[in-house]
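1. Here is the input, now give the coordinates:
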Amino acid sequence: MLREVEIEVCINSANVDYVRRAAAAAEQGGASRIELCAAMDQDGLTPAIDPIKAARQAFRPEGLMVMVRPRAGNFYYSLEESDTMVSQIEMAAQAGADGVVFGGLRARDNAIDEGLLQRLLDTARGLKLTTTFHRAFDATHDPEMSLAVLMQFGVDRVLTSGTRWGSGETAEQGVSTLNSLIAQAGKRIEIVVGGGLSPDNSRSLMGKLLPSSGKVSLHAYSGVLHNGEVSSERVRAMV
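-> Reported below is the predicted structural model:
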């Protein structure tokens, strides 16, 4: 059996009132973490400071993760954009975040941008924030090599579906790659499995993942919504 399987709920920061309701529902359902994002129709961008503060007030566990993604589109960032990301990490910490979620790739080969990664890690660590590398990971050409880089740099978690970014495939279709990554990760980095997960398929997925002494968690967005709102019942069903 996989151990320490926690549930992370992604919340769209539509407005402050919505964030308060969603964060409270996630906690009531037993979620260990929430990931706060703006513009989920653009795959998630950095939220403003007021929704982060609202999420901090409504979600009591030490599991408030904040997306740091300055714009939609590709994951190739200029120096100016990296400056913006540093400022956004500082803003998230000021607003009460426990961790940040970011990623960046090199345009020439779609490999992890190690210079940017080190800069963002230094900023986050200086503010005592945990770190998650988001699904830019799934846009890299070599998942095993990319995971080795993240472990070398000491990233805490990586979010992945085990499928190619933009393919439309779900984590259920990425089981083979996920199992390879879980085996490679061991206890050095947490694998956060996301991509089409819901109470209806999470048990089936877990049954297909290899036993591990490391840490694996599940990440859900639309699968825990009911009429556009985070449902504490659906979160509880996943937990």
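
2. From here on, just use CA atoms for contacts and neighbour counts.
-> Will do.

3. ok, which stretches of this protein are strands?
-> 7-12, 33-37, 64-67, 99-102, 130-133, 157-160, 190-194, 216-220, 225-226, 229-230 (DSSP state E).

4. Name the stretch among these that sits most buried.
-> strand 64-67 (a mean of 28; mean count of other C-alpha atoms under 10 Å).

5. packing partners for that one?
-> On a contact count with 3 or more C-alpha pairs under 8 Å, 6 or more residues apart in numbering; DSSP states H and E, strand 64-67 meets strand 33-37, helix 49-58, strand 99-102.

6. is it possible to export those to CSV including distance to residue 210?
-> Below are these laid out as CSV (distance: least, C-alpha to C-alpha, whole Å):
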stretch, distance to residue 210
strand 33-37, 23
helix 49-58, 34
strand 99-102, 26
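
7. Which one of those lies nearest to residue 172?
-> With C-alpha to C-alpha as the criterion, residue 172 lies closest to strand 33-37 of those, at 21.2 Å.

8. Residues touching that closest one, excluding its own?
-> 7-13, 23, 26, 44-47, 52, 55, 61-67 (C-alpha atoms under 8 Å, 6 or more residues apart in numbering).

9. 6 Å - rerun?
-> By C-alpha atoms under 6 Å, 6 or more residues apart in numbering, the surrounding residues in contact with strand 33-37 are 8-13, 44-47, 63-67.

10. let's see this one next to it:
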Amino acid sequence: MKQYQFEVCANSAESCLAAQAGGANRVELCAGIPEGGTTPSYGDIVIAREVLNNTLLHIIIRPRGGDFLYSPIEQRIMLKDISNARRLGADGLVFGCLTAKGDVDMSLMKQLMEASEGISVTFHRAFDVCRNPEEALEQIIELGCNRILTSGQQSTAEQGIPLLKKLQQRAAGRITLLAGCGVNENNIARIAAETGIREYHFSARENIKSGMLHRNETVSMGGTVHIEEYYHPVTTAKRVRKTIEALINKVN
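-> Predicted coordinates:
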């Protein structure tokens, strides 16, 4: 049987615990999920490290949502966050930086890689908005990153199958491709069969109803952005297990 690895995008320490219970190999701990993931809080990292014992803990280093062109002060923040994540026991880091022209920012990435020496590094979905994915692949390999998280430059990994397959062939074992975005129990087997990729990133979240009895649904904490504030999206062990089994059972 092929060796597969499963990474859960966890939005909290609670989701980390569910990912571990469901059989995930590692988690990517993030805040700001609606923005695509931002650096989690000190408390989340500490508690996630306490509850995870069989599952690796990777921390996203992304100071804000939006693009991946970072100002000098944001670069300083990223370096501090790398230092903090390492001090708190992270097994890996997840980041990616681009130039204004859409290329990999080799200068900044080299600084971040030096700060991350000796720890696993994933170049995240900044890759999916870069100008030339094949050129970026070679640059990221040159930097020494361990893997690239990508949806094949499409809205979902399933839609990105053609590029994912092409990149997997070009990588030729020199770097690991981690297929992510929209990966679930209904499509993971197809993505694996058509791309040959062996690592998968998914959230396996469900909306859990709030326990609040008193509610004021006329007030939104997001201002003009409507968020379901009386439901909490949390990874569940059941969905993690179901997604993993959808691939493993297909292979067997």
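
11. nearest to residue 174 of the first structure, of the contacts of strand 33-37 of the first structure?
-> Closest to residue 174 of the first structure, out of all of these and judged by C-alpha to C-alpha, is residue 8, at 18.8 Å.

12. Does that closest one touch residue 219 like I think?
-> Yes. With contact defined as C-alpha atoms under 6 Å, residue 8 of the first structure counts as touching residue 219 (4.7 Å).

13. Setting the sequence-adjacent residues aside, check what's closest to the counterpart of residue 41 of the second structure in the first structure.
-> Aligned by TM-score structural alignment, residue 41 of the second structure pairs with residue 48 of the first structure. Leaving aside its sequence neighbours, residue 48 of the first structure sits nearest to residue 38 (C-alpha to C-alpha, 6 or more residues apart in numbering; 7.7 Å).

14. Can you tell me what residue 191 of the first structure aligns to in the second structure?
-> Residue 191 of the first structure maps onto residue 177 in the second structure, by TM-score structural alignment.

15. wait, what's in contact with the nearest residue to that match once chain neighbours are set aside?
-> Closest residue to residue 177 of the second structure apart from its sequence neighbours, by C-alpha to C-alpha, 6+ apart: residue 148 at 5.1 Å. Neighbouring residues of residue 148 of the second structure by C-alpha under 6 Å, 6+ apart: 122-124, 177-178.

16. distance of the aligned residue in the first structure for residue 148 of the second structure from residue 182 of the first structure?
-> Correspondence of residue 148 of the second structure to the first structure, assessed by TM-score structural alignment: residue 158. Plainly put, residue 158 of the first structure is 11 Å away from residue 182 of the first structure if you go by C-alpha to C-alpha, to the nearest Å.

17. residue in the first structure matching residue 52 of the second structure?
-> Match for residue 52 of the second structure (TM-score structural alignment): residue 59.

18. Thought residue 23 was touching its match, still the case?
-> Yes. With contact defined as C-alpha under 6 Å, residue 59 of the first structure counts as touching residue 23 (5.4 Å).

19. Please enumerate the helices of the first structure.
-> Shown for the first structure, the helices assigned by DSSP state H span residues 16-29, 49-58, 79-94, 114-126, 143-153, 175-185, 202-208, 232-238.

20. Same question for the first one: list its buried residues.
-> Judged by neighbour count (16 or more other C-alpha atoms under 10 Å), helix 16-29 of the first structure contains these buried residues: 16, 18-27, 29.

21. what's it in contact with?
-> 13, 51, 54-55, 58-59, 230, 232, 235-236.

22. most neighbours, which of the residues you listed?
-> Using other C-alpha atoms under 10 Å as the neighbour criterion, residue 55 leads the contacts of helix 16-29 of the first structure with 31 neighbours.

23. now that residue: how far from residue 98 of the first structure?
-> On the measure of C-alpha to C-alpha, residue 55 of the first structure and residue 98 of the first structure end up 11 Å apart.

24. I am finished for the moment; much appreciated.
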